[in-house]
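A.B. asks: Return a 3D structure for these sequence lines:
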Amino acid sequence: MTLAYDYPVPGVFWTTMWIFLWILWFVLLFRIIGDVFRDDSLGGGAKTGWLVFVILLPFLGVFVYVVARGKETGTRERQHAQARQQAFDEHIRETARGGGAESASEAEQLAKLSEIRSKGDITEDEFRLAREKILH
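C.D. replies: Sure thing, here's the model as predicted:
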């Protein structure tokens, strides 16, 4: 009589461990490839060299990269995160001030609208409708 379960618990543990390590290695590989592309201090030849090394000898390439450039990787990641945060904060400030294309004052918008009308690009009726939208 055979049982439906024929896989021992230590086998499940080791299989799970290997799958976890395999996924972890892939995540590390993709982070390294992203770091190579993001690094402005590397030239084109150095980037190509690292990518070829990491792709042709994947395990060795990943480990050598982590040993050789691991410390700078964290610094670059932190700088990238700070730059993204600053850009986001600036966007929020501009939006809160009514920034962007909408930051022009009513007078500036009316002046532009008047200039467009004087060129003949819009009719008098279109000018009046646009002026009402700006003022309301």
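
A.B. asks: hey, let's count contacts and neighbours off CA atoms from now on
C.D. replies: Noted.

A.B. asks: Go ahead and flag the most central residue of the protein.
C.D. replies: With distances taken as C-alpha atoms, centre = their mean, the residue of the chain nearest its centroid is residue 84 (8.1 Å).

A.B. asks: what packs against the host helix or strand of residue 69?
C.D. replies: Here residue 69 is covered by helix 58-96, with elements defined by DSSP states H and E. The elements that helix 58-96 packs onto, with contact taken as 3 or more C-alpha pairs under 8 Å, 6 or more residues apart in numbering; DSSP states H and E, are helix 9-38, helix 44-56.

A.B. asks: can I get these in JSON lines with mean neighbour count and distance to residue 91?
C.D. replies: Written out in JSON lines, the entries for the helices and strands packed on helix 58-96 read as follows (neighbours: other C-alpha atoms under 10 Å; distance: least, C-alpha to C-alpha, whole Å):
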{"stretch": "helix 9-38", "mean neighbour count": "13", "distance to residue 91": "23"}
{"stretch": "helix 44-56", "mean neighbour count": "15", "distance to residue 91": "32"}
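
A.B. asks: Compare those helices and report which one is nearest to residue 107.
C.D. replies: helix 9-38 (43.6 Å; C-alpha to C-alpha).

A.B. asks: quick one more, to check against the first:
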Amino acid sequence: MNASTYLAYDYPLLGAFWTILFITLATMWFILLFRVVADIFRDHTTGGPEKTLWLLCVLCLPFFGVFVYVLARGGAMGEREARRNAALHRAAAASAAHEGGPATSGDLDELARLADLKAHGDISEAEYAHAKEKILH
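C.D. replies: Sure, this is the predicted structure:
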């Protein structure tokens, strides 16, 4: 074999594996970094000076700062995110109900109960239509 012959070994399979692993871990790292920074700003239980110190720690010493933040306050990050999502869900449901948007689950349950009453003959078609109109508007 001479020096100019290549055996398709310029970029080995293990090299591709390490590259994909590095890109995946770097992506996960940036996601974690952005979530920590967002959590610092969204946390209403901490004051300005504490937020400033956490932010400086996270931005100046990223690996150390993020790991310390996750160890110190990571357990409450999920709880704060769940409370925030629940508040957004409640606000969206209230907005939809206020604007006459899609029916809520309580409205759907009430409509199902009315349909059962009508199917059993307990209420007339006119009573059903009136009750349905009252629920939907």
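
A.B. asks: quick one: TM-score?
C.D. replies: Taking TM-score structural alignment, normalised by the length of structure 1 as the basis, the two superposed chains have a TM-score of 0.68; 97 aligned residues with a C-alpha RMSD of 1.3 Å.

A.B. asks: Against residue 30 of structure 2, how distant is the counterpart of residue 43 of structure 1 in structure 2?
C.D. replies: In the superposition onto structure 2, residue 43 of structure 1 corresponds to residue 47 when matched by TM-score structural alignment. Relative to residue 30 of structure 2, residue 47 of structure 2 is positioned 25 Å away (criterion: C-alpha to C-alpha, to the nearest Å).

A.B. asks: now do residue 84 of structure 2
C.D. replies: Look at residue 84 of structure 2 and residue 30 of structure 2: by C-alpha to C-alpha, they are 22 Å apart.

A.B. asks: same question, residue 127 of structure 2
C.D. replies: When C-alpha to C-alpha is applied, the distance between residue 127 of structure 2 and residue 30 of structure 2 equals 59 Å.

A.B. asks: Give me the contacts around stretch 125-136 of structure 2.
C.D. replies: Under the criterion C-alpha atoms under 8 Å, 6 or more residues apart in numbering, residues 100, 103, 107, 110, 111, 114, 115, 118 lie in contact with stretch 125-136 of structure 2.

A.B. asks: With secondary structure, neighbour count and distance to residue 25 of structure 2 as new columns, can these be given to me in JSON lines?
C.D. replies: Compiled in JSON lines, these are given as follows (DSSP: H, G, I helix; E, B strand; the rest coil; neighbours: other C-alpha atoms under 10 Å; distance: C-alpha to C-alpha, whole Å):
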{"residue": "100", "secondary structure": "coil", "neighbour count": "11", "distance to residue 25 of structure 2": "45"}
{"residue": "103", "secondary structure": "coil", "neighbour count": "16", "distance to residue 25 of structure 2": "43"}
{"residue": "107", "secondary structure": "helix", "neighbour count": "14", "distance to residue 25 of structure 2": "46"}
{"residue": "110", "secondary structure": "helix", "neighbour count": "15", "distance to residue 25 of structure 2": "49"}
{"residue": "111", "secondary structure": "helix", "neighbour count": "18", "distance to residue 25 of structure 2": "50"}
{"residue": "114", "secondary structure": "helix", "neighbour count": "19", "distance to residue 25 of structure 2": "54"}
{"residue": "115", "secondary structure": "helix", "neighbour count": "16", "distance to residue 25 of structure 2": "54"}
{"residue": "118", "secondary structure": "helix", "neighbour count": "17", "distance to residue 25 of structure 2": "59"}
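
A.B. asks: ok, of those residues, which one's closest to residue 76 of structure 2?
C.D. replies: For the contacts of stretch 125-136 of structure 2, with residue 76 of structure 2 as the reference and C-alpha to C-alpha as the criterion, the closest is residue 103, at 33.1 Å.

A.B. asks: one step back: closest to residue 74 of structure 1 out of the helices and strands packed on helix 58-96 of structure 1?
C.D. replies: Evaluated over these, closeness to residue 74 of structure 1 peaks at helix 9-38, with 9.5 Å, by C-alpha to C-alpha.
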